[in-house]
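J.: what follows is a protein structure lacking sequence information:
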């Protein structure tokens, strides 16, 4: 569909921006939140950081771009961290142990992806732990790992049971082993593990997770745990487990809705990136974007989702007209070829497209 409208792909993709260079310029605003994030991550080499905001406001996009900038020394200030390219999604059906193993796996995948991108060999112990997680290689036996010391301190050796028998302490040891290699061999200051969509957990299960992780996973050296969820997450954590809240850095980062002018800027950037022509224009009017923005109270994902729907409905309507024209021309013995059919939606007057939103 978008090809016929002059775009390589939809400028209204609702997927979050990811930690890569080509997405950096698509993030608009967020200067205040960026300062907060970079400053708080610079206060220590490990900790727990809370990022919250309303659904669809752009929390994940903001976090992904900021950690990419820190990883690649493109941020104005802040530590050099290994970005969590693979976030750890929290599902409503999860139990605490499943979340802990998924967190370990997300760290392994982030290290593996960084090494692949930068054409660097995956550190040996990290590679073995990856096999252990996947249930291959040494997974049926105990796995000996050496957890390196930081700053010249003496390390230690420990054994990991098979993954099905791993305790929170064993999973914490595996995370420590991976982070130690990242710090010592890949020369980062910290690694990041991000638990996304925390709101999927009930208050009771979240409280149990906080208690279980408090003195094990959340205490792992050189690991920043980033908890991403809806507005009020910091206050909820404080009420469920004050001891965990005391370990969180600052009062959390609240990602607020962007301004309307910033939304216009974001759309212009996307149109410039995905349109086939340098002079390409947005397929909808600013008035349409304004109406959607105000109806959603500044929810960017809502604006993009319904902008995409409007365009789809409009093209569907135009193509229905073309099919009717095909039918009429066929009955009259006139041939209407496929080129006409494909070109028709791209020739539409988009200034009237808003009326098709409810078709």
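T.: Cool, got the structure. None of these values were measured; they are calculated from a predicted model. Numbers count the residues shown, from 1 in each chain.

J.: all contacts plus neighbour counts: C-alpha atoms, from now on.
T.: OK.

J.: the residue nearest the centre of the chain and residue 14: what is the separation?
T.: Nearest to the geometric centre of the chain sits residue 60, at 4.2 Å (Cα atoms, centre = their mean). Applying Cα to Cα, to the nearest Å, the value for residue 60 to residue 14 is 12 Å.

J.: what do you get for residue 294?
T.: For residue 294, the distance to residue 14 equals 18 Å [Cα to Cα].

J.: which one's more surrounded, these two?
T.: residue 14 (17 against 12; other Cα atoms under 10 Å).

J.: assign a three-state SS to the more buried one, would you?
T.: With DSSP: H, G, I helix; E, B strand; the rest coil as the basis, the three-state label of residue 14 is coil.

J.: how much space between it and residue 3?
T.: Distance of residue 14 to residue 3, given as Cα to Cα: 18 Å.

J.: before we move on, what about residue 278?
T.: Taking Cα to Cα, one finds residue 278 at 15 Å from residue 3.

J.: again, but for residue 238
T.: 50 Å.

J.: swap in residue 120?
T.: 38 Å.

J.: ok, residue 200 next?
T.: Residue 200 is 37 Å from residue 3, by Cα to Cα.

J.: looking at the two, which is more packed in?
T.: Set residue 200 next to residue 3 and count neighbours by other Cα under 10 Å: residue 200 wins out with 17 against 14.

J.: which ones are touching residue 80?
T.: 70-73, 188-190 (Cα atoms under 8 Å, 6 or more residues apart in numbering).

J.: from those residues, pick the one nearest residue 230.
T.: Nearest to residue 230 among the contacts of residue 80: residue 70, at 24.1 Å, using Cα to Cα.

J.: the structure to be compared is supplied as follows:
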């Protein structure tokens, strides 16, 4: 089935939506169906949330599925609460991210706004006899006051200059929400709102993360009725959790590893079943193809999903009928080669830069400037021109530290992994 005259490519394939959505899984029934291969991690996180008094922390590579794991854990705990099987657990609708310029008082207002919005959205389903929930007019009043100083009513952002103004309505709302939390959750066994700080590595350095989280400790992390899960990559969570002021507040980081190969089949089947319109689906990328893309992308689910969507569009625009195409993996190979060949044939990347690139992919796809001896250079400055040529070819990216521009992390981009695959294939063929 080709796209033909239809602009809805997924419906033309017998699907309601893309089964290869690379966004984090949502905290709902659909998300519960889509998360596969994480039962052990879900059980561990759920036990920690229900039984320990420290805030769990998760660490793992980008795209490994940390946010999705927390979303589904929160959904299951909420369903368990509604069924009368566990204490109150209500996930907030949106996750939080921190920046080096974060104002802690402003951040607390964002959190309170999300708490109030979660209560409004779920008030009709919550067992009010177990939790003294304010009336809708009171909740709406709190939300109106908290939103009054929001940069955006959509994301609940708060301008730093707005907090601390003479707004008596805002000050009253903040005090009333805080008092309500302290009253309702005086006993830790009463339950909690599940809050997530995601992408902690965006702070770039562990010193920034430490300073900000230590400042947040009493203003945010220690508020009754709020349980936090902190997620990050690049070792930043492990460094932060070990600081003296945060010991006892943050749990030891749990390493979230890539989904194992044996679960990939069930993962793809779950996604196709969740979005199929009829029993027969013309899946562009099936299990074997996805597993190949998963390995090419260094077991990054987000990258593999992106590859699937890009390939689907490429094939349909060329008139491929997936309902009649049996050699889908071969077609995938053709697409990969077409992408990589544009770089390999037209690139100005020199021999020495390719050697750096090959060493970088063997290392796992990430390096820091201090790693230059491992790549055969006497200084990082001598390595820079080769990194710049790789960056210009869209094979790698450099994330610069906002505080110290000399500090950065260099990582392989999705296109870089495709080129790496093609280079390895060509090298094997030449032998």
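T.: Sure, I can see it. Just so it is clear, the model here is predicted, and its values are computed rather than measured.

J.: need the counterpart of the residue nearest to the centre of the first structure in the second structure.
T.: Matched by TM-score structural alignment, residue 60 of the first structure corresponds to residue 67 in the second structure.

J.: in which helix or strand does that match reside?
T.: helix 66-82 (DSSP states H and E).

J.: quick one: buried residues of that helix?
T.: 66-79, 81-82 (16 or more other Cα atoms under 10 Å).

J.: stretch 204-215 of the second structure now?
T.: Buried-residue list, stretch 204-215 of the second structure, by 16+ other Cα under 10 Å: 204-206, 208-210, 212-214.

J.: just stretch 291-311 of the first structure next, same as before
T.: 292-293, 298-304, 306-311.

J.: next, give me the two most distant ones among these.
T.: Going by Cα to Cα, the pair spanning these furthest: 298 and 311, at 20.2 Å.

J.: list the contacts for the match of residue 60 of the first structure?
T.: Applying Cα under 8 Å, 6+ apart, the residues contacting residue 67 of the second structure are 24-25, 198, 231.

J.: so which of those comes closest to residue 105 of the second structure?
T.: Nearest to residue 105 of the second structure among those: residue 198, at 18.8 Å, using Cα to Cα.

J.: thinking again about what came up before, just the ones of the buried residues of stretch 204-215 of the second structure in helices?
T.: 206, 208-210, 212-214 (DSSP state H).

J.: need those residues in a markdown table with distance to residue 101 of the second structure, can you?
T.: Listed next are those as a markdown table, based on distance: Cα to Cα, whole Å:
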| residue | distance to residue 101 of the second structure |
| --- | --- |
| 206 | 15 |
| 208 | 10 |
| 209 | 11 |
| 210 | 14 |
| 212 | 9 |
| 213 | 12 |
| 214 | 14 |
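
J.: out of these, the closest to residue 55 of the second structure would be?
T.: residue 213 (12.2 Å).

J.: tell me the residue in the first structure aligned with the closest one.
T.: Counting by TM-score structural alignment, residue 213 of the second structure corresponds to residue 210 in the first structure.

J.: what do we get in the second structure for residue 262 of the first structure?
T.: That one, residue 262 of the first structure, aligns with residue 263 by TM-score structural alignment.

J.: how about residue 185 of the first structure, what does it touch?
T.: residue 123.

J.: distance of it relative to residue 105 of the first structure?
T.: 20 Å.

J.: same question for residue 324 of the first structure.
T.: For residue 324 of the first structure relative to residue 105 of the first structure (Cα to Cα), the value is 54 Å.

J.: of those two, which one has the most company?
T.: residue 105 (21 against 12).

J.: counterpart of that one in the second structure?
T.: For residue 105 of the first structure, the aligned position in the second structure is residue 113, judged by TM-score structural alignment.

J.: wait, that match sits on residue 148?
T.: No. Look at residue 113 of the second structure against residue 148 with Cα atoms under 8 Å: they stay out of range, at 10.6 Å.

J.: quick revisit: which one of the contacts of residue 80 of the first structure is nearest to residue 95 of the first structure?
T.: In terms of Cα to Cα, no member of the contacts of residue 80 of the first structure lies closer to residue 95 of the first structure than residue 190, at 27.0 Å.

J.: name the element the counterpart of the closest one in the second structure belongs to?
T.: Alignment note (TM-score structural alignment): residue 190 of the first structure maps to residue 192 of the second structure. In this structure, residue 192 of the second structure sits in strand 191-197 according to DSSP H and E.

J.: buried ones in that strand, by neighbour count?
T.: In strand 191-197 of the second structure, counting by 16+ other Cα under 10 Å, buried: 191-197.

J.: and those as TSV, adding distance to residue 97 of the second structure?
T.: Converted to TSV, these look like this (distance: Cα to Cα, whole Å):
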residue	distance to residue 97 of the second structure
191	24
192	20
193	17
194	15
195	11
196	8
197	5
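
J.: and which of these is nearest to residue 101 of the second structure?
T.: Taking these together and measuring to residue 101 of the second structure by Cα to Cα, the closest member is residue 197, at 15.4 Å.

J.: my read: the closest one touches residue 230, true?
T.: Yes. Using Cα under 8 Å, residue 197 of the second structure is in contact with residue 230, at 4.9 Å.

J.: what strand or helix carries residue 37 of the first structure?
T.: Using DSSP H and E, residue 37 of the first structure falls in helix 31-41.

J.: helices and strands around that helix, which ones?
T.: helix 59-71, strand 253-254 (3 or more Cα pairs under 8 Å, 6 or more residues apart in numbering; DSSP states H and E).

J.: superpose on the second structure and give me the mean offset of it.
T.: Overlaying the second structure shows helix 31-41 of the first structure at a mean distance of 1.6 Å from the equivalent residues (mean Cα distance after the TM-score superposition for the first structure).

J.: the very next helix or strand once past that helix against the second structure, how far on average?
T.: Note on helix 31-41 of the first structure: by DSSP H and E, the next helix or strand toward the C-terminus is strand 47-52. When the second structure is overlaid, strand 47-52 of the first structure sits 2.2 Å from its aligned residues on average, using mean Cα distance after the TM-score superposition for the first structure.
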